[in-house]
Structures are given as C-alpha cells and as structure tokens.
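*Asks:* the sequence isn't on hand, but the structure is:
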C-alpha cells in the first residue's frame, strides 16, 4: 500500500493528534521519521498512548534529536546531517502490505530536513500520499493556500484536509480554493484522550475510506 504522510501548514497545528485519529481509523502502523525535541516525550509515545486498537505497530524513528527545532538545526547541533536516502532505507514495511503506514512529518511541508532538502522532498522520495492538517487561526487561510500551492507545484497526491480547532467558519472556502476535499473537522477539546481519538476515528472512517 502507498504510505500516507501527515503534514500541514505549520508547527503546533495538531498533526500528532490527527495522526493518532487516522491511525486508529485505519488500524494502521505509525512512523515518525524525524523526531526533533524529546524532553517532553516523543510524538510516537503520544500516539501510542492514544490508540485503542491492538493491531497498530509503532515503528522507531530514523532520527531522534534532542533540540526542539527545525530538523536541520537540531541535527547540526549534534554534528549530524539528515539523509533522505537513509530515511528511505529506514522506512518500515507493513505486514504483507495489508496495513496502511501513517507517517508523521516534522513541522510544516517546507521545513528543512538538511541544508538542501525539505519535508516535501522527503514526501516525494517516499512516494507517499498526503493528508494536510490545518488548524483554524488568524492567518491560517494564507498558510493553507500556500501549502496547497506547493503541493500542486510538486504534483503531490493529496488525499484531503483535516481541519483542527475552531476560529471562524472558512474551512469550506479553503476546500473550494484548493480543490482538495475535507476529510474531517476535529473539534477543540481541553484534554485529548483515547476515547476522544476513538470517537473521532469512527466519525471520519467512512469518508477517509472513500478517498483512499
């Protein structure tokens, strides 16, 4: 199966929660290729804590970096350089290719992974489909349209949008302007837990399956 890469319009937009919901909905495997910042725990550990199904495998990161920064900066601080060929070789294979593999990116789609390549270059190299995450805030229309524009420029196979949080009612306008469908709109809650993730996974499962 073609892997599904979760990316979005920036940092702190809810990619990890959306990754958990999509992983739960598909009973897929999960992989975070690059983890930058580990002091408060990793995204993989958070996803593991939010899943209810027993089929998902959480695969280890290819790069785990101490500094909570852009991957190229975090790697440079440790005297390392992130290599896309290494990431390709590290990509997990799902059992008999019968399960989807959900990959979670670092930051937004144009975050640098090294001095010359970006998250979008990793997506192309991994031959992944993409789910775009947009969090509703002042300025997110601009960030969402710019993200969609670079996806079209690079001929990325975009499945659709998952919107997160509430601000104003313009999700349908982003869908119309970009031409990418809405998979789901995740409401804001103070505490995200297993029951919330399972509830949201069940709500979007049918819509997601139709788009895959």
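*Replies:* Yep, it's here. Given the structure is predicted, the values throughout are model-derived calculations rather than measurements. Numbers count the residues shown, from 1 in each chain.
*Asks:* CA atoms for contacts and neighbours, from now on please.
*Replies:* OK.
*Asks:* who's in contact with residue 170?
*Replies:* residue 141 (C-alpha atoms under 8 Å, 6 or more residues apart in numbering).
*Asks:* which parts of the protein are strands?
*Replies:* 4-8, 29-31, 34-36, 58-59, 63-65, 101-104, 129-135, 158-164, 182-186 (DSSP state E).
*Asks:* if you count contacts, what does the shortest one end up packed against?
*Replies:* The reference is to strand 58-59. Secondary-structure packing of strand 58-59 (3 or more C-alpha pairs under 8 Å, 6 or more residues apart in numbering; DSSP states H and E): strand 29-31.
*Asks:* pull out the buried residues from stretch 193-201.
*Replies:* Using 16 or more other C-alpha atoms under 10 Å as the test for burial, stretch 193-201 gives 194, 197, 198, 200, 201.
*Asks:* got those residues as CSV, with distance to residue 149 columns?
*Replies:* Formatted as CSV, the buried residues of stretch 193-201 follow (distance: C-alpha to C-alpha, whole Å):
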residue, distance to residue 149
194, 34
197, 30
198, 32
200, 28
201, 28
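*Asks:* pasting the second one now:
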C-alpha cells in the first residue's frame, strides 16, 4: 500500500479537513489518489435511513467523488458518537479488523496512492484492545500528526509522538490546524517551537480555520498548496 495515514492528538482537531486538503492538492496535480475513512462513528441517517459519515462526505467532495463511492471511502458507519469499539457494541455490530484491512488494501490497489484518515486519537480503541495505533502499524504508512497550537498542545503532541515511537509508527511530521497567523502570539509561536524541538518532527503546515465545508476540490487544493508542504508530503509517500 502506498499512501499516507492522518491521525491527531484528539478528536475534533481537524483530521478530516487536513486529509481532504491533502487529497485535493494531490488530485489537482493529476495523481490518481483515493480516500479511506474505514471506520466512522457519530454518523447521521440520510433521508433513506442510511447512516452517513460527515467526514467521508468531506473527503468525497475533496476528490469530486460521486455518492456511489461512499462505501469505498467509508465501509462502516456507526451511529453512536463513541469510540468505534464502544459504538459497535452499543449498536450490536461486530467489527472484523481482517475484513476492514482487506477492504483498505483492495481500495488502495485501485489508486496510485491513498490517504487514510483515522478516528479520534492514536489510542482510540477500534475493537476491544485493538487500537488505532495497531491499524497504523499494520498499514505501515508514513503518518502525519494533526494538532492545534493552543494551550496544552505541547503535552498532547509530545505524548502522542512518544507513544508512536514506542509502537514503531513512522510519524513523519506535524500539521497545525485552525492556525491564524494574524492572531498568533508568543503562546502559539513558542508551542510550535517546542513541539518540533521535543519531537524532532518537521512542521509540514499551518492550516487556517476552514469555514466553508462545501468548498470545491480545486479551491481546497489551492489553499492546501499555500499552507501545507505538499511537495514534501508527496516525497514522503514515495509517489513518482
């Protein structure tokens, strides 16, 4: 599998926004790229009563994918807004990770590369004691850590990076989401300096707050090129 895994220091940090931005930028360069959000919780029923993941919808929009691609991008949508292991139990569903991984590899074979978005933080339980970290290890993809620059972010980033190192996850860089250059002060600037110095990881981007979630793929890709080091990410993915 060739691609990139996107994780974060916590939930609601911006994995989906950053994943979509990277996807749109790479697509706009003419590369045949796919998206995977294998497991999603907190999903909402559409008019036909089918559960849909908003995260998957955004990734699909980033690639101009039709609705028919939804189950490819997101094979399992869970309604409870809980970590997948708990959401599945509450829903009476058994998650088979072998099936999930088989799906991911099959999808990846259809593209030059894929961007895989995780769920929650790196230790989010997917089934029982099988964590998101276990999935990342199994996929063996270069992994980007999405974080914010607010108070407490140094601790979150350093602890996540240390755990990733312990698990031998190939963490390749940090992208800061919801970053406002005009409002950033000593707090944000010093946090970024400490994050990179204490983890040894490069800062691959400072992405602004994205207010329009219905942005088109070309527009999203253009913003990504401005705020994220797409060249370096493509190099890390070993795309030719």
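*Replies:* Great, that's in hand. Because the structure is predicted, anything quoted here is derived from the model rather than measured.
*Asks:* closest one to residue 173 of the first structure among the strands of the first structure?
*Replies:* Across the strands of the first structure, residue 173 of the first structure has its closest neighbour in strand 182-186 (10.6 Å, C-alpha to C-alpha).
*Asks:* superposed on the second structure, what's the mean shift for that closest one?
*Replies:* Superposing on the second structure places strand 182-186 of the first structure at an average distance of 0.9 Å from its equivalents, by mean C-alpha distance after the TM-score superposition for the first structure.
*Asks:* so that strand aligns onto which residues of the second structure?
*Replies:* Per TM-score structural alignment, the counterpart of strand 182-186 of the first structure in the second structure is residues 203-207.
*Asks:* circling back: tell me the one of the buried residues of stretch 193-201 of the first structure nearest residue 123 of the first structure?
*Replies:* Looking across these and measuring by C-alpha to C-alpha, the closest to residue 123 of the first structure is residue 201, at 23.9 Å.
*Asks:* find the nearest non-adjacent residue to the counterpart of the closest one in the second structure, please.
*Replies:* Correspondence of residue 201 of the first structure to the second structure, assessed by TM-score structural alignment: residue 224. The shortest distance from residue 224 of the second structure to any non-neighbouring residue, by C-alpha to C-alpha, 6 or more residues apart in numbering, is to residue 21 (5.3 Å).
*Asks:* look up how far residue 169 of the second structure lies from that neighbour.
*Replies:* Residue 21 of the second structure is 23 Å from residue 169 of the second structure, where distance means C-alpha to C-alpha, to the nearest Å.
*Asks:* how about residue 101 of the second structure?
*Replies:* Using C-alpha to C-alpha, we find residue 101 of the second structure at a distance of 17 Å from residue 169 of the second structure.
*Asks:* again with residue 128 of the second structure
*Replies:* 20 Å.
*Asks:* compare the two (neighbour count), which wins?
*Replies:* residue 169 (21 against 11; other C-alpha atoms under 10 Å).
*Asks:* so that one touches residue 137, yeah?
*Replies:* Yes - counting by C-alpha atoms under 8 Å, residue 137 is a contact partner of residue 169 of the second structure at 5.9 Å.
*Asks:* and the aligned residue in the second structure for residue 73 of the first structure, how many neighbours?
*Replies:* Using TM-score structural alignment, the equivalent of residue 73 of the first structure in the second structure is residue 86. Residue 86 of the second structure: 18 surrounding residues under other C-alpha under 10 Å.
*Asks:* also the one 3 residues further on?
*Replies:* Summarising burial for residue 89 of the second structure: neighbours were counted as other C-alpha under 10 Å, giving 14.
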